[in-house]
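Peer 1: structure of the sequence below:
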Amino acid sequence: MGLTTCLWFDGNAREAATFYVSIFPESSLADNWIAPTDTPGNKTGEEIVVNFRIFGQDFIALNGGPQFPHSEAISFQIPCADQGEIDHYWDLLTKDGGQESQCGWLKDRFWISWQVTSPEMMKYLGGSDAQGSERATQAMLTMKKINLEQMKRAYLGL
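Peer 2: Coordinates of the predicted model:
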């Protein structure tokens, strides 16, 4: 038994699932569900559900209609190993209509919210030097994409 995350889209579930699978390693598209008859949101023969997997986690992309837009109340966090990974995922997720926010948050072109972070940044935000952590926090508050070197320098007071 496990949990499957269902993401609601307005007619572009296949496009979104294909986009996510193209970004993350160990990802794949799976089966889909086609409407056998007309439904309130789909016509006969239209794709209702696209199943996909990212990092071993199952997802459903559902063509549900415009009723429920995405918000920051739900987000996915990507714990990156280093600045190169942060840059990689940030650039891919913000291209073609994505939107940068602050403190490592962004929305992709489908308006799904992401946090592109790193365990390293948590060392600076929650380190044993309270003043250093405060400086690192203040530095982070000025950032959109996380810059680990700037956070480290702030933490160390450089």
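Peer 1: drop to CA atoms for contacts and neighbour counts, all remaining ones
Peer 2: Will do.
Peer 1: check contacts around the residue nearest the centre of the chain.
Peer 2: When CA atoms, centre = their mean is applied to the chain, the residue found nearest the centroid is Trp114 (3.0 Å). Residues counted as contacts of Trp114 (CA atoms under 8 Å, 6 or more residues apart in numbering) are Ser75, Phe76, Gln77, Ile78, Trp105, Leu106, Lys107, Asp108.
Peer 1: the first one contacts Ser113, correct?
Peer 2: Yes - the pair Ser75 and Ser113 qualifies as a contact (CA atoms under 8 Å) at a distance of 4.7 Å.
Peer 1: which of those two has more neighbours?
Peer 2: Between Ser75 and Ser113, counted using other CA atoms under 10 Å, Ser113 has the larger neighbour count: 24 against 15.
Peer 1: residues in contact with the more buried one?
Peer 2: Counted by CA under 8 Å, 6+ apart, Ser113 has contacts His70, Ser71, Glu72, Ile74, Ser75, Phe76, Trp105, Leu106, Lys107.
Peer 1: apply 10 Å and report the result again.
Peer 2: 70-77, 93, 98-101, 105-107 (CA atoms under 10 Å, 6 or more residues apart in numbering).
Peer 1: which residues do Ser75 and Ser113 both contact?
Peer 2: Joint contacts of Ser75 and Ser113 (CA under 10 Å, 6+ apart) are Trp105, Leu106, Lys107.
Peer 1: ok, and the closest non-adjacent residue to the last one?
Peer 2: Yep, that's Lys107 we're talking about. Closest residue in space to Lys107, ignoring its immediate chain neighbours: Ser113 at 4.4 Å, by CA to CA, 6 or more residues apart in numbering.
Peer 1: quick one more, to check against the first:
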Amino acid sequence: MEKRLTQQRISSNLWFNKNAEEAVDFYLGIFKNSQKGRIARYGKEGFEFHGMPEGSVMTIEFALDGQEFIALNGGPHFQFNEAISFVVNCKTQEEVDYYWEKLTEGGDVKAQMCGWLKDKFGVSWQVVPEELTDMLQDPDAAKVAKVSNAVFQMKKLDLPKLREAYGK
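Peer 2: Modelled structure (predicted):
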């Protein structure tokens, strides 16, 4: 029996229609220090509920930069929405550019705003420069307002423009 990737107590479970393995491979190609773990397959039991062919992928454990996830092929019953998103904290504009470019590939262009995006599988992400959090928590309300207004004008966050709005 294969060993679990980690012993993380809480893992995010992502419900895909039938393309969980494709999604996992897509994410593994983007995030460094990532790996695919155990795969469980559907048996003939429960076909009347799940409708998946025997032997097809049911779940895949995977980790992105040490964060453990489970991908499930659960059928078309549920869809992703923006109420849940994953935040990618970036140290530099180059990191923002990299993750934005990779995660938006084939995604929903209409869902891109203020650093948020929806990838080609419908999963929502926020690609955020780490400095932005400090800027938005500044006690100077005028600085926070200028940075906030700048964010609202952007799709992909632009760290030099945010710094300019902040007064750096």
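Peer 1: superposed, how do the two chains score by TM?
Peer 2: Overlay of the two chains. TM-score (TM-score structural alignment, normalised by the length of the first structure): 0.93; 157 aligned residues with a CA RMSD of 1.5 Å.
Peer 1: could I get the contacts of Trp114 of the first structure as CSV with secondary structure and distance to His88 of the first structure?
Peer 2: CSV is the format used below for those (DSSP: H, G, I helix; E, B strand; the rest coil; distance: CA to CA, whole Å):
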residue, secondary structure, distance to His88 of the first structure
Ser75, strand, 18
Phe76, strand, 16
Gln77, strand, 14
Ile78, strand, 11
Trp105, strand, 14
Leu106, strand, 13
Lys107, strand, 15
Asp108, coil, 14
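Peer 1: what subset of the residues you listed is buried?
Peer 2: Ile78, Trp105, Leu106, Lys107, Asp108 (16 or more other CA atoms under 10 Å).
Peer 1: and which of those residues is nearest Ser22 of the first structure?
Peer 2: Using CA to CA, Asp108 comes nearest to Ser22 of the first structure of these, at 13.6 Å.
Peer 1: from the chain's centre, how far out does stretch 56-72 of the first structure sit?
Peer 2: 13 Å (CA atoms, centre = their mean, to the nearest Å).
Peer 1: please read the previous query as pertaining to stretch 147-157 of the first structure.
Peer 2: 24 Å.
Peer 1: buried ones in that stretch?
Peer 2: Asn147, Leu148, Met151, Lys152, Ala154, Tyr155.
Peer 1: residue contacts, the aligned residue in the second structure for the last one?
Peer 2: Spelled out, it's Tyr155 of the first structure. Under the alignment (TM-score structural alignment), Tyr155 of the first structure maps onto Tyr166 of the second structure. By CA under 10 Å, 6+ apart, the residues touching Tyr166 of the second structure are 132, 135-136, 138, 140, 142-148, 150, 160.
Peer 1: farthest-separated two in those residues?
Peer 2: Farthest pair in the contacts of Tyr166 of the second structure, by CA to CA: Asp140 and Pro160, 19.5 Å.
Peer 1: residue in the second structure paired with Trp105 of the first structure?
Peer 2: Going residue by residue (TM-score structural alignment), Trp105 of the first structure aligns to Trp116.
Peer 1: list the contacts of its match.
Peer 2: 82, 85-87, 100, 104, 124-128, 154-157.
Peer 1: please report the distance of the residue of the first structure most remote from its centre from Ala61 of the first structure.
Peer 2: The outermost residue of the first structure relative to its centre, with distances by CA atoms, centre = their mean, is Thr37 at 33.2 Å. Distance of Thr37 of the first structure to Ala61 of the first structure, given as CA to CA, to the nearest Å: 19 Å.
Peer 1: closest to Thr18 of the first structure out of the contacts of Ser113 of the first structure?
Peer 2: Leu93 (12.9 Å).
Peer 1: quick one: map that closest one onto the second structure.
Peer 2: By TM-score structural alignment, Leu93 of the first structure lines up with Leu103.
Peer 1: which SS state does its match fall under?
Peer 2: What DSSP: H, G, I helix; E, B strand; the rest coil gives for Leu103 of the second structure is helix.
Peer 1: do the same with Asn89 of the second structure
Peer 2: Here Asn89 of the second structure is recorded as strand under three-state DSSP.
Peer 1: count of residues packed around it?
Peer 2: Neighbours of Asn89 of the second structure (other CA under 10 Å): 17.
Peer 1: quick check: it touching Leu157?
Peer 2: No - using CA atoms under 10 Å, Asn89 of the second structure is not in contact with Leu157; the gap is 11.7 Å.
Peer 1: and for those two, which residues touch both?
Peer 2: Joint contacts of Asn89 of the second structure and Leu157 (CA under 10 Å, 6+ apart) are Val96, Gln126, Val127, Val128, Pro129, Leu132.
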